[in-house]
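> Requesting a structural model of the entry that follows:
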Amino acid sequence: MSTPHSSSNVHDRAQQALADDFLRKAVHFTTDRLRNKKQAVTGEFGNWEAWRERGQQIRQHTIAHLDYYLDQFARHLEAHGAHVHFAATGEEASYIVREIAAAKSAKRAVKSKSMVTEEIHLNHHLEEMGVQVVETDLGEYIIQLAGETPSHIIIPAIHKNREQIRDLFEAESGEQLTTETRDLAAFARRRLRQEYLTADIGITGCNFGIAETGSIALFTNEGNADLVMNMPKTHIVLMGMERVLPTMSDLEVFAHLLPKSATGQNVITYMSIVTGPRRDNEADGAEEMHVIILDNGRSRQLGDPDFQAILHCIRCGACLNVCPVYRQIGGHAYGSVYPGPIGAVLSPLLNDGETYQDLPYASSLCGACYEACPVKIPLHDMLVRERQRLVATGHVKPAEKAAFRAFRQVFGNAGRYQTTIRIARRLQFPLAHDGYIRAKIGPVAGWTTSRDFPALPKRTFRELWPELVRKGNGRG
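As a prediction, the model looks like this:
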């Protein structure tokens, strides 16, 4: 799959997104709606901060004892007849899925929405071996037809309008369709129902794995996950290693936190819990179940006081809906499966190399993401720490390094500071008008295009201070 923005630089991708008026309007409209619905439902629910605190406590405890709960989870899964696989990398997880598909001589697979499968590019790996993969979540189905990646964790097709969706459906089917939502949904329903009936494998993600029972909990609004894990004979679950909870009682807490934070729903439409494959006396369920527990860089955060809390994330997307950067540029500008504040922190942590090292700078550090997070992850603090680490390891532009060296030299000495201010006051004269610098020249252009740049005053506070002291003494 591709994204609409092909540049490898987040600044360039952001500039492309800012030039797309439809994208910006669509993202604004949807994130405003989600944010307002969340505020309404959490206000009505009451004691929201107490629920956030409880969610944070559960996640802190679980991640602090992750090895214990993963072992318990795996043992209970196997006791119920499931096959458990631990994958150190995305490549290993994809290989396990391919091996299962080959053993079943699979030709078709249906999937419910899963960010982990996006993370490891599972569809591409399966299609390479001749397995046709069909996304069954409506938003995922739309972007699959478009050949794109999700632009939002919860609403993957946030950047598409009904006309674009109709065109995609017509190109896929050859039918003439209207732009009415009910007609588009009806078309997708007809097409996808046939896929459930003919699929050899069903692939799902996992919102939460319950350690005490070995159960998989899936949250959906379309019910497609139920069909994906029950209709095909083989069910494959991919879950990040951090997505485990100790008990069913803990799941109750997140059954409130997740839907309210994600979409402003009081309750999720479908919360499906499956514990192992179908038993002899049961009418529903897959005959065989495989659960692949993925590391892929997650374990590197364990024990790190700066970043272990990133594993608390429950992938609700609430931080995207309040982020002033995401709301302007959308998800594809991040160039990562995980956009927004969570992606700006998580992507550099999970991936070695230079690819995502610029993402921590795609933030205003306003802290809105922390206020929105249902488990109180301090994403803004983590972004600062990531920037600090990048600078400490030499990931800084020479011009920026020189600028801060000069800044230190000037502001570290009172005499140099005063001299520099006097020189700057003279040099700014051709650029300053009505108390502001509005010239779009060199490095100041990015600032003056959208922000005020006050000119240096005729007298600084330091220069005024002796006079203020004399006047104050005179009054005394």
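
> When you work out contacts or count neighbours from here on, use the C-alpha atoms and nothing else.
Fine.

> For residue 187, give its distance to residue 176.
11 Å (Cα to Cα, to the nearest Å).

> ok, how many other residues are close to residue 131?
Residues near residue 131, counting by other Cα atoms under 10 Å, number 21.

> Please generate a structure for the following sequence too, so the two can be compared:
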Amino acid sequence: MNHAKRATEFNKDEAKVNWHDKALWYVREKRDKSAHNVQGWEYLRQLGSEIKANVLSNLDEYLIQFESNAKKNGVHVHWAANAQEHNEIIQSILEKHNAKKVVKSKSMLTEECHLNPFLEDKGIEVIDTDLGERIVQLAEEPPSHIVLPAIHKTKEEVDVLFQEHLGTKPSQGNPEYLVSEARKHLRDKFLNADVAITGVNFAVAETGGFVVCTNEGNADMGVHLAKAHIACMGIEKIIPEEKHLGVFLRLLARSATGQPITTYSSHFNQAEEGKELHIVIVDNGRTEQLSREDFRASLHCIRCGACMNTCPIYRRSGGHSYDYTIPGPIGSILSPGKDLKKHSSLPFASTLCGSCSNVCPVKINIHEQLYKWRQVIVKEEKQPIVKKSILKTAGMVLSKPKLYKIAGKSARFALKHAPKFMIYNKLNAWGKARDLPEVKGDSFDEWYKKRKKNE
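This is a model prediction of the structure:
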């Protein structure tokens, strides 16, 4: 199914759609309040964008510098060209430690590589320890948002889910009770884990260290209790120097959830005594995206989710309708680069209103890239006959002023005088859920000419 069909399924529950929309807009409003309290917010955004642009222009050098410094710190550095290599490297590390139980903090890269099912097929237990991630894991669903993975589930649905999988008592969705039970459940998993896996928010070329940002402390808990720590990072997560962390840490939390900073910003430079620290650096299509001049800026993304929280399409279609690890506007840029045919509908799942670009903390021109992908898709992917015919007709009408005026007059006359069933039918998708605006007698051009004549 394409995005439109999946969105139609999501929209069958109108009350839930309205709740989903409202919940995400609340996060967007928190972002605005937090950003407006920072003097020089736009300067920070510009600085973040320029640092990222510098990184992408010198990515090979920064990656080699990072590897060199990480090795000096005693860190084991691995390189993976794709998802399969990433998963096999992690499997080999787990086999070395005879590990059968793994705790994992939130990592969109491991979701992208489908690490969990890969390891589970090998008989290894993988527990996602971020609360939202654990909820969707129990529900056997992918995350629907990169920061709020279970935003599509109400607390009442989580209540039922916990009763089924954790043996909790019915609580009518009491958040305090559900969080308490989740903590008990996860504490046992932490204490018995052999290896901890985390993502990487920022990797510092200057030091060979990296930072993991969480609000629950689950990454720290897993790392400090397990005998080995595996960190998985995309090649674009590099920043040049430690001083640049101040820019991105201030941008990330405010853009993601409206917080001044994440509750835990954990720095890892070397393994604890008697333990091992591994870093798996992954490409998986990133260099290909880097080679696309029109779309390379998408690699600036720091995974804050702000574009999703503001997008009117995402808020009312849900993350699962995108059928890609990274949903929403940014995912609609990244996904066609991975599989143009499969994800050809996603760049069209946008109003091109530009709100995503306005809130992006590193100034990615998201709506412009979506528009550019549309041009690529129309040329390279076969379009439905009906769509091609309508667009061809529209192009002809819009290119001929006389024809445009005749069409405009005819449409205004029909909207004013034609029976309602002729206007609101299957051909008018817009009219399924809303009334068309009242039609005035004259076009703007006619009104303007009359006005000039009477002056």
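
> TM-score of the superposed pair?
TM-score for the superposed chains, counting by TM-score structural alignment, normalised by the length of structure 2: 0.93, backed by 454 aligned residues with a Cα RMSD of 2.4 Å.

> With neighbour numbers in mind, choose between residue 187 and residue 176 of structure 1.
Legend: neighbour count by other Cα under 10 Å for residue 187 of structure 1 and residue 176, higher for residue 187 (17 against 10).

> Can you tell me what the more buried one aligns to in structure 2?
By TM-score structural alignment, residue 187 of structure 1 lines up with residue 181 in structure 2.

> For the lengthiest helix in structure 2, enumerate the helices and strands it packs against.
If you go by DSSP state H, structure 2 has its longest helix at helix 14-36. If contacts are counted by 3 or more Cα pairs under 8 Å, 6 or more residues apart in numbering; DSSP states H and E, helix 14-36 of structure 2 sits against helix 245-257, helix 306-310, helix 312-315.

> If we use 10 Å, what do you get?
Other helices and strands packing on helix 14-36 of structure 2, by 3 or more Cα pairs under 10 Å, 6 or more residues apart in numbering; DSSP states H and E, are helix 41-57, helix 245-257, helix 306-310, helix 312-315, helix 355-359.

> quick one, which of these is packed in tightest?
Among those, helix 306-310 has the highest mean neighbour count (mean count of other Cα atoms under 10 Å), at a mean of 29.

> Please work out which residues of structure 1 line up with that helix.
Going by TM-score structural alignment, helix 306-310 of structure 2 sits over residues 318-322 in structure 1.

> Quick one: residues in contact with that stretch.
Residues outside stretch 318-322 of structure 1 that contact it (Cα atoms under 10 Å, 6 or more residues apart in numbering): 27-28, 30-36, 38, 152-154, 258-264, 326-327, 330-331, 339-343, 367-374, 377, 379.

> isn't residue 380 of structure 1 right up against residue 362?
No - distance between residue 380 of structure 1 and residue 362: 11.2 Å, which falls outside the contact criterion (Cα atoms under 10 Å).

> Next, show the common contact partners of those two.
Common neighbours of residue 380 of structure 1 and residue 362 (criterion: Cα under 10 Å, 6+ apart): 341, 344.

> more neighbours, the two?
Taking neighbours as other Cα under 10 Å, residue 380 of structure 1 and residue 362 compare with residue 380 leading, 22 against 18.

> Find the helix or strand that that one is a member of.
Element membership for residue 380 of structure 1, per DSSP states H and E: helix 379-392.

> with structure 2 superposed, average distance for the match of helix 306-310 of structure 2?
Mean deviation of stretch 318-322 of structure 1 relative to structure 2 after superposition (mean Cα distance after the TM-score superposition for structure 1): 0.9 Å.

> How far away from the center of its chain is that stretch?
9 Å (Cα atoms, centre = their mean, to the nearest Å).

> mind listing what's buried in the longest helix of structure 2?
16-17, 19-21, 24-28, 30-32, 34-35 (16 or more other Cα atoms under 10 Å).

> Equivalent analysis for stretch 128-144 of structure 1, please.
Neighbour count says stretch 128-144 of structure 1 has 131-144 buried, by 16+ other Cα under 10 Å.

> Among the residues you listed, which lie within strands?
Those of the buried residues of stretch 128-144 of structure 1 mapping onto strands are 132-135, per DSSP state E.

> Now flag whichever of the residues you listed is closest to residue 207 of structure 1.
Distance to residue 207 of structure 1 across these (Cα to Cα) is lowest for residue 135, with 17.2 Å.

> Which position in structure 2 pairs with the closest one?
Per TM-score structural alignment, residue 135 of structure 1 is aligned with residue 128.

> Can you give me the distance of its match to residue 114 of structure 2?
13 Å.

> Equivalent analysis for residue 311 of structure 2, please.
For residue 311 of structure 2, the distance to residue 114 of structure 2 equals 26 Å [Cα to Cα].

> Same question for residue 40 of structure 2.
Where residue 114 of structure 2 is concerned, residue 40 of structure 2 sits at a distance of 39 Å (Cα to Cα).
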